[in-house]
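1. Task: produce atomic coordinates for the following.
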Amino acid sequence: MKIFLVRHGADEEGYRGGWSQRGLTELGVNQSKMLGKYLYEHAEQYDIQTVISSDLPRAVQTSKEIEAALDISVTYTPDWREMNNGELAGMLHAEAEEKYPGIYFNTLEMHTAFPGGESPKHFYTRIRNSFENLCIQLEAKKMKSNVLLVTHGGVINILYYVLLNREWSNTSSFYPIYNTSIHTFERQQNGWSVLEMNRISHLRS
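-> Sure thing, here's the model as predicted:
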């Protein structure tokens, strides 16, 4: 059983992300088109049967390009959203720094939430539980493997720690996760193995 994790395309700089409703830039759309083309051209290699996506606009726009290229209907769900940064979502950096000085993802205590949002601990638990539920559905054959999951950098980073059985906190080092990068995990007898990290060959073509 394989799971392919994909980060959305490039979005606008200068704004706080999280649950932002801002979409992709022109670059991000082009990256997503190139990813869709790459996955289509390598369909036998990846053998993707199911596509699931975060329902935030930047992930949806990325998934629409994959959906068009592979002719596979995407399931959109809030389960795979980035961390909920509440009132800071989509806010200009300068405005956020003025209204909420010093409040960043890695400055929060693990049980301290963003204003109107969630805490790092809640975020980690949400993603871990979503992944466990995904595995249960796959094992019960309620969905087809292999699964491609379009989500966000923070989510993929947590999944690295979950799948490699490493302890995580919001100050842990961040795995390299570029826009529209592919990260391939395979479940084997002794656990999960990483087959492909941060693959962006489609952006070089």
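2. Please count neighbours and contacts with C-alpha atoms only from this point.
-> Noted.
3. could you pull out the helices for this protein?
-> For the chain, applying DSSP state H gives helices covering 26-41, 43-46, 57-70, 93-99, 120-139, 153-163.
4. Deepest in the core, which of these is it.
-> Mean neighbour count (mean count of other CA atoms under 10 Å) peaks for helix 57-70 among the helices of the chain, with a mean of 22.
5. Give me the contact list for it.
-> Residues outside helix 57-70 that contact it (CA atoms under 8 Å, 6 or more residues apart in numbering): 7-9, 11, 21-24, 28-29, 32-33, 35-37, 39-40, 53-54, 73-74, 76, 150-152.
6. now that helix against helix 26-41, angle please.
-> Here helix 57-70 points in a direction 30 degrees away from that of helix 26-41 (axes from the mean of the first three to the mean of the last three CA atoms, to 10 degrees).
7. the inter-axis angle of the top strand by length along the chain versus helix 153-163?
-> The longest strand of the chain (DSSP state E) is strand 191-199. Angle of strand 191-199 versus helix 153-163, following the same axes, to 10 degrees, is 150 degrees.
8. another one to check against the first:
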Amino acid sequence: MTEILLIRHGETAWNAIKRLQGHLDISLNAQGTQQAKALAWSLQNEKLDAIISSDLQRAVQTAGEIARLQGISTRIDAGLRERCYGGFEGQLYSEIPHVFPEAYAAWKSHDPDAEFPPGENKGETTRQFHQRIVAHIEHYAKQFEGKKIALVAHGGVLECAYRAAKGLPLSAPREVTIYNASINRFEYKDHALQLIQWGDIAHLDTDAMDEINQNDKAS
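-> Okay, the predicted model is just below:
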């Protein structure tokens, strides 16, 4: 059995204004950096055997805060990147239905094989993305059998894990909220992913964030 902490990166400026990121490499904003520090602080007494991060800087920066308090280095894996949305990337969510009405309708229909219009990067269908992510999660679960690891990634990655653990079809709409800097606990045993806890953001409450701010001022 492998314990897996699936962690979403802290907030970015694009998260704050609801601009779709995908493979575009956006860094944490000031709030996201504080969230990452609070997240790391909450995990400091849990021994992690490995921290593996998406190669996008918002995930790398979040993972770096955890790694610093754990005293270990971060492994980087582009296979844990967010889904690529093709031409949707860089657009405000509110703009997409007007710029790409047909592709937007196909996306919202939850067709797992719907394709995105071309953009800076080539888009992935839901099926392609899900297969990529589940394969990478299973790879690390088997590599670190009997240990506890953190995978620091993105909202779409967390959703893939949730669907896999719950056995949900790819055509089903999202049924959970995915929070920035959240801790989502899974176990991998008997060749299957099992959900243990979803959406832990207790470390982001006002008192915890205030404590991080005070520690920053003192250091």
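9. Can you check which of the helices of structure 1 gets nearest to T180 of structure 1?
-> Between T180 of structure 1 and these, the tightest spacing by CA to CA is seen for helix 26-41, at 6.5 Å.
10. contacts for that closest one?
-> By CA under 8 Å, 6+ apart, the residues outside helix 26-41 of structure 1 that reach it are 8-11, 46, 61-63, 65-70, 179-180, 202-203.
11. TSV please, covering the helices of structure 1 and showing distance to V194 of structure 1.
-> Below are the helices of structure 1 laid out as TSV (distance: least, CA to CA, whole Å):
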stretch	distance to V194 of structure 1
helix 26-41	19
helix 43-46	14
helix 57-70	22
helix 93-99	35
helix 120-139	16
helix 153-163	9
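12. Between the two ends of stretch 81-95 of structure 1, what distance do you get?
-> 23 Å (CA to CA, to the nearest Å).
13. try stretch 161-178 of structure 2
-> 12 Å.
14. Only the buried residues of it, if you could.
-> 161-165, 170, 178 (16 or more other CA atoms under 10 Å).
15. one step back: out of the helices of structure 1, nearest to R81 of structure 1?
-> Among those, helix 153-163 sits nearest to R81 of structure 1 (CA to CA), with 7.5 Å.
16. now the closest one: which residue numbers in structure 2?
-> Per TM-score structural alignment, the counterpart of helix 153-163 of structure 1 in structure 2 is residues 155-165.
17. distance from the matching stretch to structure 1 after superposition?
-> Per the superposition on structure 1, stretch 155-165 of structure 2 and its aligned residues are separated by 1.2 Å on average (mean CA distance after the TM-score superposition for structure 1).
18. now for N129 of structure 1: what does it line up with in structure 2?
-> In structure 2, N129 of structure 1 lines up with A135, judged by TM-score structural alignment.
19. Please report how far its match lies from A161 of structure 2.
-> 10 Å.
20. Ok, I4 of structure 2 next?
-> Counting by CA to CA, the gap from I4 of structure 2 to A161 of structure 2 is 11 Å.
21. ok, back up a step: okay, buried residues for the longest strand of structure 1 please.
-> Residues 192, 198 are the ones in strand 191-199 of structure 1 that count as buried (16+ other CA under 10 Å).
22. Next: stretch 83-90 of structure 1.
-> By 16+ other CA under 10 Å, the buried positions in stretch 83-90 of structure 1 come out as 83-86, 88-90.
23. what range in structure 2 does that stretch sit on?
-> Alignment of stretch 83-90 of structure 1 against structure 2: residues 83-90, by TM-score structural alignment.
24. start to end distance for that stretch?
-> Counting by CA to CA: the opening and closing residues of stretch 83-90 of structure 2 are 13 Å apart.
25. Against structure 2, what's the mean shift for the longest strand of structure 1, could you check?
-> Mean for strand 191-199 of structure 1 is 2.7 Å (mean CA distance after the TM-score superposition for structure 1).
26. Please name every helix or strand in contact with that strand.
-> Using 3 or more CA pairs under 8 Å, 6 or more residues apart in numbering; DSSP states H and E, the elements in contact with strand 191-199 of structure 1 are helix 153-163, strand 182-188.
27. cutoff 10 Å now
-> Under the contact criterion of 3 or more CA pairs under 10 Å, 6 or more residues apart in numbering; DSSP states H and E, strand 191-199 of structure 1 touches strand 2-7, helix 153-163, strand 182-188.
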